[in-house]
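Participant: structure for this input, please:
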Amino acid sequence: MLYVVGIGAGSRDGMTIAAESAVKRSELIVGYTKYVELLRKHFPDKNYASTGMKQERERVEYALKEASEKNVSLICSGDPQLYGMAGLAYELSESFPNVEIEVVSGVTAAFSGGAVLGSPLTHDFAVISLSDLLTSKEKIRKRLECSAECDLTIVLYNPSSKSRADYLQKACDIVLKHRSADTVCGYVRNIGREGEESRILTLAELRDTAVDMFTTVYIGNSETKVIGGKMVTPRDYKNV
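Facilitator: You can find the predicted model right below:
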């Protein structure tokens, strides 16, 4: 059995009961190095195997091979479907017909980070990764443009890195063509982990803010507001 497990932000409190149960039933835990180290703190007696960034295919193939003989958990941060390994596991599973796959959902950063800020995702929203490793810059630009134009709240994953230091600034410039500079925005860094920090700010301020790969960014829609120091996107229940 291969469990493809979403471990949430990596803290024990952020894991679902189903995720914890799958890990406990597994003889081997496989994952990206950082996420393996997060989980090792909570389950020190398990056997672990890890690979670094850009070794996703090798990681999944290894997990499938090992799952031919034992129960294995292939762990992902957040939810394993959203930028995780669930899809790739199914794609590669044809070479391992005797392995059964079960996807175990987890709480993705969009929601766990949103809870830190307040309730920015009460209405329709878009989730977009600014990483262009697997998606072209043109597709990312188009998705930002369309999401901004139709007034969706936007959640940005992977907003910056050493090689993409200006990507968040460029994304804000695209959104600023359709939103006012004082649009309510927010970000959360290290969600649910040691050193968690958050801030609510305007779109103009966000444009000039330095973030990293462990930061999740929220750009509000035209109705998003600050209530009691929290970022809130209303859904107009008063009109129901």
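
Participant: use CA for all of it now, contacts and neighbours both
Facilitator: OK.

Participant: residues near the residue nearest to residue 170 when sequence neighbours are not counted, how many?
Facilitator: Closest residue in space to residue 170, ignoring its immediate chain neighbours: residue 207 at 8.0 Å, by Cα to Cα, 6 or more residues apart in numbering. Neighbourhood size, residue 207 [other Cα atoms under 10 Å]: 18.

Participant: and residue 207, what does it touch?
Facilitator: The contact partners of residue 207, taken as Cα atoms under 8 Å, 6 or more residues apart in numbering, are 168-170, 172-173.

Participant: and these, which is closest to residue 68?
Facilitator: Nearest to residue 68 among the contacts of residue 207 is residue 168, at 42.3 Å by Cα to Cα.

Participant: quick one: secondary structure of that closest one?
Facilitator: Secondary structure, DSSP: H, G, I helix; E, B strand; the rest coil: residue 168 is helix.

Participant: and the residue nearest to it when sequence neighbours are not counted, how far is that from residue 211?
Facilitator: With Cα to Cα, 6+ apart as the criterion, residue 168 has its nearest non-adjacent residue at 5.5 Å, and that residue is residue 159. Distance, residue 159 to residue 211, using Cα to Cα, to the nearest Å: 7 Å.

Participant: how about this one, so we can line them up?
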Amino acid sequence: MLYIVGLGPGSKNLMTQEALDVIKKVHTIVGYITYIHLVESMLNGKEVITTGMRGEIKRSQKALEIAATGKDVAIISSGDAGIYGMAGLVLEVASKMDQQIDIRVVPGITASIGAAASLGAPLMNDFCHISLSDLMTPWEVIKKRVDAAAKADFVICLYNPRSKGRPNNLREALDIILQSKSENTIVGIGKDVARKHEIEKITTIRDLDVTEVNMTTIVIIGNKNTYVSNGRMITPRGYTL
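Facilitator: This is a model prediction of the structure:
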């Protein structure tokens, strides 16, 4: 059996019981080295196979090869494996194999949900996820999606918002959003969610300092009704109070 396991945002406390049970019982763990470090205290006596950045295809192939021998193996992914994680790729690779392998996707808490809980309740009405990484999706396509989400006044969760290789994507995305949303729109930032140096901050589009944002940050941009009360970011569901 091959398990595709979402580890959650980074704390064992935010891992699902199913994820904990799977990691405990499997013979082999396959993962990106950074994610292996998140669960290394649970890996004593297990075979651990790691790859570096952008080794996703190799990891998927290796996990499937091991599962094909009859071993129980888990390939791990931060957050939820089905949201910008390993689930889709593993299933794609498996679909091209002659051998049928039992595969189970084990869900995890994705970054937007972890950050939202720390910030308050910003996701109480319709929201969307958009990754600003253009490694897999052309930047022109991403910009159209950002524009459409802003025009529809979705709460927008921006994944992979800014890196050394993409220092300007977040600023450009915010400029697109400002064509449809006010500069006073509430923005929540969750950095290193559920990890040792976690940071939460509530600001506005106007006052957001993009230099504070990196690849371990989730940026949640509110809708026109999102507000702050007692230090909490709140998007109303629509109840009459």
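
Participant: can you give me the TM-score here?
Facilitator: Once superposed, chain against chain, the TM-score is 0.96 (TM-score structural alignment, normalised by the length of the first structure); 239 aligned residues with a Cα RMSD of 1.3 Å.

Participant: ok so, going back, top of the contacts of residue 207 of the first structure by neighbour count?
Facilitator: residue 168 (24 neighbours).

Participant: so who does the counterpart of that residue in the second structure touch?
Facilitator: Correspondence of residue 168 of the first structure to the second structure, assessed by TM-score structural alignment: residue 170. Contacts here follow Cα under 8 Å, 6+ apart; on that basis residue 170 of the second structure touches 132, 161-162, 210.

Participant: redo those as a markdown table? Include secondary structure and neighbour count.
Facilitator: Shown next, in a markdown table, are those (DSSP: H, G, I helix; E, B strand; the rest coil; neighbours: other Cα atoms under 10 Å):
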| residue | secondary structure | neighbour count |
| --- | --- | --- |
| 132 | coil | 23 |
| 161 | coil | 25 |
| 162 | coil | 24 |
| 210 | helix | 16 |
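
Participant: burial of residue 97 of the first structure, as a residue count?
Facilitator: 10.

Participant: what about the helices in the first structure?
Facilitator: For the first structure, the helices defined by DSSP state H occupy 17-25, 33-40, 56-67, 86-92, 109-117, 137-149, 167-176, 203-207.

Participant: residue 238 of the first structure: which of the ones you listed is closest?
Facilitator: Among the helices of the first structure, helix 109-117 sits nearest to residue 238 of the first structure (Cα to Cα), with 22.4 Å.

Participant: and the equivalent of residue 115 of the first structure over in the second structure, how many neighbours?
Facilitator: Alignment note (TM-score structural alignment): residue 115 of the first structure maps to residue 117 of the second structure. Using other Cα under 10 Å, residue 117 of the second structure has 16 neighbouring residues.

Participant: now residue 69 of the second structure
Facilitator: Residues near residue 69 of the second structure, counting by other Cα under 10 Å, number 10.

Participant: residue range for stretch 181-199 of the first structure in the second structure?
Facilitator: Aligned using TM-score structural alignment, stretch 181-199 of the first structure spans residues 183-201 in the second structure.

Participant: list the buried residues of that stretch.
Facilitator: Under the neighbour-count criterion of 16 or more other Cα atoms under 10 Å, stretch 183-201 of the second structure has 183, 185-194, 199-201 buried.
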